[in-house]
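Student: Got a predicted model here, sequence first, then my questions.
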Amino acid sequence: MIRINQLKFDINHKEEDILLRICKKLKINKEHIVAYTLSKKSIDARKENDIKIVYAIDVTVENEEAILKDINDNNVMLTKEKIYTLGEVKINPIKERPVIIGTGPAGLFCALILAENGFNPLIIERGKPVEERIKDVNAFWKGKPLNPNSNVQFGEGGAGTFSDGKLNTMVKDRFARNKKVLETFVEAGAPSEILYYNKPHIGTDYLREVVKNMRKKLIALGAEIRFNTTLTNIISEDDTLKAIEVNDQEVIPCSHLVLAIGHSARDTFEMLYKNNITMDSKPFAIGVRIEHPQTLINKNQYGKHFSHPNLPVAEYKLTHKCKNGRSIYSFCMCPGGLVVNAASETGRIVTNGMSNYKRNEENANSAIIVTVKPEDFSSNEPLAGVAFQRKWEEKAFEIGGQSYKIPIQLVKDFIADTPSKTLGKVIPSFKEQKVLTNLNEALPKYVIESIKEGLYAFDKKIKGFAMDDAILSGVETRTSSPIRINRDETYQSNIKGVYPCGEGAGYAGGITSAAMDGIKTAEAIMAIKR
C-alpha cells in the first residue's frame, strides 16, 4: 500500500479531484488503482483567504515498488496497515473471573479485550444503563432531585457520555490500540469518519448508542454487567487481594480487580485510602465555562468562508502564562454545544460542556481553567485535592441560592467584580435553571486574577473573546482526577491484584487515552508484555 501525505485541495474541490491528484502524484492512469482510502483529513486555516483541506491517502495498486522507483517525493511512501493484535503470546489463565469497576471508556475497553480472549469479566457499575441514566439526567436538569449515582458523572458510559465525544489523543501508539478503539466505536455505531479525521469526535447523541451497543457485544462475548452496584470495600491478606464487597453486603471472591472508577468517584477514593491503597494528590485545573456565539469563532478562524458548507464549525485551543506564574488554558472546547450541570454530590455545583454530533447549537463553549497544585491544598493528605474541589463546588451552590441553578455572569461584570443583573446579546445555551450572580465569590483569588488576565490575552488571539456579553458559568472543577493511585510496571497497586486504570486513577485524560489504558490494563492482567 502506498501512502500519499499532504494532498492539499481547495475547499470547493470535488471527489473526482482526489482521484486525479493521486494519478498525477503516482504518475499512473486511474485504471491502475485498485482502491484508495482516506487515512487522515484536516483543515489548514492558517491563511483565512486560502483555506485548504489536507488529506493523507492510502492507495492500493499493482506493482507498488515499480511505481515508487519513478517517484522522488518525501510525501509518497510504502506503508502497512496497522492492526491491533496480541501477537504470538501466551495468555495466562486466572482462577476467578476479573472484576472491572466502572463502565467508562477505560472499563469498557478493558472488559472488551478480556472478553474477546475468553476471560468472561464481571463489570460493576454504580449507575444505571444509559437509557435510564438519560432520563435521570434530563429530570435533574428540569429541577428534579439529584440522583448521586445516576447523573452526568455516573452511569453507563462514564462522564464522557455527556460530552463532546472528542477522540483525539497525544498518546504515542505503536501497537494500534488507538485504531482498535476507533474501529470498535465505528462497529458500535459511531460515524466512520472518526477513522480519518484529524480531530475526530462522536457527539453525545451518538455516544449513547455506541455505549449501548458495546454493552450488547460484551454480553454476547460472555461478560456480565451489573448496574446499580457500588464497590464498598476490598478485602486483602498479606497485601494480596482476596475479595471485594459491593453495596455494603455482598462479598465476591476476586483476585484481579480493575479500578476504572472515573475522576468523580470520591467515596471510592476514600474507601481505597482507608484500605491502605497508596495514592498521591496531583495537579489539576479549575475555572469557569465561557460561551460565545459560534459565528464569532467561525469568523475568526475562517474569515469570509465562515459559513462554507465544506468547513466544520471552528474550534480553538488557547494557552497563556500569567504574571502570577499560573498557566491558564481552554479545555474541552465544545463548538456548537451546550453547557450542562454536571453535579454528582448533594449541595455542590459543577459545570461541563457537551455537543451533539452535528455541533449545530448557537453557542461555542469551553472551560477556561487555571492550574492548581498540591501546595494550593489545605493539607498534604492524598485526598486534599478532593476537599479543594468540594470547597469551591459548595461555594458555587451557595451563590446560586443554595439550589442547583448554574451560577452565571457576564464577562464585563466578572472583570468588574460586580454581580450581573441582566443578560446581554449572548443567550446561555443550557436548558436547565440558571441564576445571575458574581462568580468572583466561587473561586480562589489567584484563579480569578488569572482568568481576568487570560481573557484579555485570549482576546488578542480571537477578536471578541473578552466581549462584554460573553457568558461565564461555574464552577469547572472536574477537569481531571485530583489523585493518582500508584501502580507498578505490572499495572498493579501496592495491593497485588488491584489494577488502577484510566482517568480516575490518574493515567489518562480523555475518552481515547482512557480506553487505551483499559486495553493496556487488560494486557497486563493476561500477562502480555509489549
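Tutor: Happy to help now that I have it.

Student: going forward, measure contacts between C-alpha atoms and count neighbours the same way
Tutor: Fine.

Student: Test my guess that residue 29 contacts residue 22.
Tutor: No. The pair residue 29 / residue 22 is not scored as a contact, 9.3 Å apart, by C-alpha atoms under 8 Å.

Student: When those two are compared, which one has more neighbours?
Tutor: More crowded of residue 29 and residue 22, by other C-alpha atoms under 10 Å: residue 22, with 20 against 12.

Student: another structure for you, compare them:
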Amino acid sequence: MPIKINNITINIDEDIEVLRNKVAKRLKISVNDIENFKIIKESIDARKKDLIKFNYAVEVKCSNELKVVNRINDKDVKIQEERHEEDFKFGTKKMAYRPVIVGMGPAGMFAGLLMAQKGYKPLIIERGEKVEERTDTINKFWNTGSLNTESNVQFGEGGAGTFSDGKLTTRIKDTRCDFVLDELVKAGAPEEIIYSGKPHVGTDILKIVVKNIREKIIELGGEIKFNNRLEDLIIKDKQLKAVIVNGEEIPCESLILAIGHSSRDTYEMLYRKDIFMEPKAFAIGVRVEHSQKLINLNQYGKYAEHPRLKAADYRLTHTTKATGRAVYSFCMCPGGKVVAAASEEERLVTNGMSYYKRDEDNANSAIVVTVGEQDFEGNTPLKGMEFQRHYEKLAYTLGGGGYYAPIQLVGDFLDDKVSTKLGDIRPTYRPGYEFKDLRKCLPTYVSESLKEGLANFDFKIKGFASNNAILTGIETRTSAPVKITRNDRLESISLQGLYPCGEGAGFAGGIVSAAVDGLKVAESLMKEYCPLY
C-alpha cells in the first residue's frame, strides 16, 4: 500500500522538482527507492506575506512501505488506505421504461453518466440548448439584451455552473468527489484539479468538458434531448406514470429531477401537483468589482506579481451587530467578469464568471446577506421564489430596462449617494449599466447589513470599501429557494418514482456537490432496478 506524506513545504522560489528529494529525505530513503510519486494536494500558505510557501500532500510507493513508516514514526507519514468504490448490488426489479433525467447540469449529467456506464440507457431532457448553441445565445443576450428564457446562463447544457468560475471546491467528504474529478479530467479538464487545494476549470474549458461528457453518455446508450422542457407529470394513486415534455406524453416510472435552482415554472408545476416542498433560506445582495491587482497585493504582499502565483481570491464573512444576519462573499471570481444571468423577462440577475487563466483586469464576487422564511410574504412553499422575483423586478426597473444593471461606487453606497462617474475600475457587466441608488432594489435590512459588512471587509482587505470599487445589482440566485423533501431512498415523500436531486431540489451547492448528489440518486435507483442491457 502507498505511503501518504502530509505537510511537505517548498518556498515560492524553489522548483517543484525538489519535492521528490524532500519526500525521500522525510522518509529516510534514497530518491531512487521511490517507485511511484503522486501529488494528491497542493495549497498555498500565504499567512506570512514575506514568506509564502506551497504545502503538499503526496503519495509514494517504495519497497517495504510499512517498515519505512514504522521506522520514522512521523505523524504526517502513514500508510494510505486503498480507496474503494461503494460496493452495492444492482436491483433485480425490471424497469418497464428507461429512466428519465430532467436537467443536464452537474447533477443530471453525472447521474446520466453513471447510469449510462452501468447499462441503464437514460433519457435526459434539457430545456436549453447544447453548450455550443447556448454560448451564441448567451453572447447575443449580453450584446443586445435579447433574452431567450429557455436557454441562458441558468438553463442549458452544463447548467449555471458552465457560465461561472467553474469552482470545484466543496466541503462535503464523500469518495464520490474523486469519481467526479476523475471523469472531468477524462473529459478534458486539467489534471491539476485532482490535487489543487482550490480547483477550478473556468468557463472556456468547462464548455469542452461538458460536450465530451455528453458524447460519452450517447456513446454508452443514453439519449439527450435539448430544447425539451418538462411541462407536467401524469400521476395515478401517488405513483408517477408519465411525463409531458413539449406536449408529448412519455411513459416514465423513474424520474430524476435535476432542474437547477432557477426553474421557477417547474416549481410552480410541482406545487400544483401537490409535491411536498418547503421554503428554504438563501442570500441576496450585489456583485462587487475590484482591481485584481488590489486583491493580489493584499493576499500576496511583495509576491503579488510572482509567476508561480495565480490570481488571488478571498473568502469573507461577517455577522452584523444590528440585525444578526450573516454577510459574506459568494462565488468569488478572480480575474473575471460580472455577467447578466436573467432567466425571466424583465427580471434582472447578476452572476460572476472567469475563464481558466483568470487573467482579466477585475476581481468580483457576490456580497450577500442571509434571508429566510421570516422575510418572505405569503404562506406557500414558493414564497422565497416570489421574494426573489420581487427584487429582481425592482432591479430591472431601476436599471431602466433592457437588462441594464444599476451600479453604484462602494463609497457612494456607504454615503447614500448616487454615483455620477466611475473611478479607475471599469464595470464588466453587459449589455450596459446606469448609475442608481441600489437601496431601491434591496430590502432595507439587506442594504444596512451590506454597509456594515463592507466596512468590516475593508479591515481585512485594505481598499475593499474604496470609492473605486463598483457594486452591481442584483444577486439573488445563491441557492434554491425551496427544498423538495425526500425519504431515505432519496425519493419524493409525496410521489413514488420522483427523485429530486442537486441544487434545484435544495440538496447541493456548487458543481461537485450537485454532481455527487446526482450520483447518489442514480445509485439509489440502480439498487432497486436491474440494467436494461
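Tutor: Noted; the coordinates are in hand. Values in this document were obtained by computation on a predicted structure and should not be read as measured data.

Student: And the TM-score between these chains?
Tutor: The TM-score (TM-score structural alignment, normalised by the length of structure 1) is 0.98; 526 aligned residues with a C-alpha RMSD of 1.3 Å.

Student: quick one: residue 43 of structure 1 is in a strand?
Tutor: Yes. Assessed by DSSP: H, G, I helix; E, B strand; the rest coil, residue 43 of structure 1 belongs to a strand.

Student: tell me, how many neighbours does the closest residue to it other than its chain neighbours end up with?
Tutor: Computed as C-alpha to C-alpha, 6 or more residues apart in numbering, the closest residue to residue 43 of structure 1 that is not its neighbour in sequence is residue 53, at 4.8 Å. The tally of other residues near residue 53 of structure 1 (other C-alpha under 10 Å) stands at 19.

Student: How about residue 80 of structure 1?
Tutor: Residue 80 of structure 1 - counted by other C-alpha under 10 Å - has 9 other residues nearby.

Student: so what's residue 149 of structure 2 up against?
Tutor: 343-345 (C-alpha atoms under 8 Å, 6 or more residues apart in numbering).

Student: Recalculate using a threshold of 7 Å.
Tutor: By C-alpha atoms under 7 Å, 6 or more residues apart in numbering, the contact list for residue 149 of structure 2 reads 343-344.

Student: what's the helix or strand for it?
Tutor: Residue 149 of structure 2 belongs to no helix or strand when assigned by DSSP states H and E.

Student: before we move on, what about residue 526 of structure 2?
Tutor: Taking DSSP H and E as the criterion, residue 526 of structure 2 maps to helix 511-528.

Student: on average, how far is that helix from the matching bit in structure 1?
Tutor: Superposed on structure 1, helix 511-528 of structure 2 shows a mean distance to its aligned partners of 0.8 Å (mean C-alpha distance after the TM-score superposition for structure 1).

Student: who does that helix touch, helix- and strand-wise?
Tutor: Counting contacts by 3 or more C-alpha pairs under 7 Å, 6 or more residues apart in numbering; DSSP states H and E, helix 511-528 of structure 2 is packed against helix 106-117, helix 176-186.

Student: Return the set of buried residues in the last one.
Tutor: So the one you mean is helix 176-186 of structure 2. 176-177, 179-181, 183-185 (16 or more other C-alpha atoms under 10 Å).

Student: now do the longest one
Tutor: Neighbour-count burial for helix 106-117 of structure 2, with 16+ other C-alpha under 10 Å as criterion, is recorded at 106-116.

Student: Can you add distance to residue 215 of structure 2 and give these back as JSON lines?
Tutor: Below are these laid out as JSON lines (distance: C-alpha to C-alpha, whole Å):
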{"residue": "106", "distance to residue 215 of structure 2": "15"}
{"residue": "107", "distance to residue 215 of structure 2": "17"}
{"residue": "108", "distance to residue 215 of structure 2": "15"}
{"residue": "109", "distance to residue 215 of structure 2": "11"}
{"residue": "110", "distance to residue 215 of structure 2": "13"}
{"residue": "111", "distance to residue 215 of structure 2": "15"}
{"residue": "112", "distance to residue 215 of structure 2": "12"}
{"residue": "113", "distance to residue 215 of structure 2": "10"}
{"residue": "114", "distance to residue 215 of structure 2": "13"}
{"residue": "115", "distance to residue 215 of structure 2": "14"}
{"residue": "116", "distance to residue 215 of structure 2": "11"}
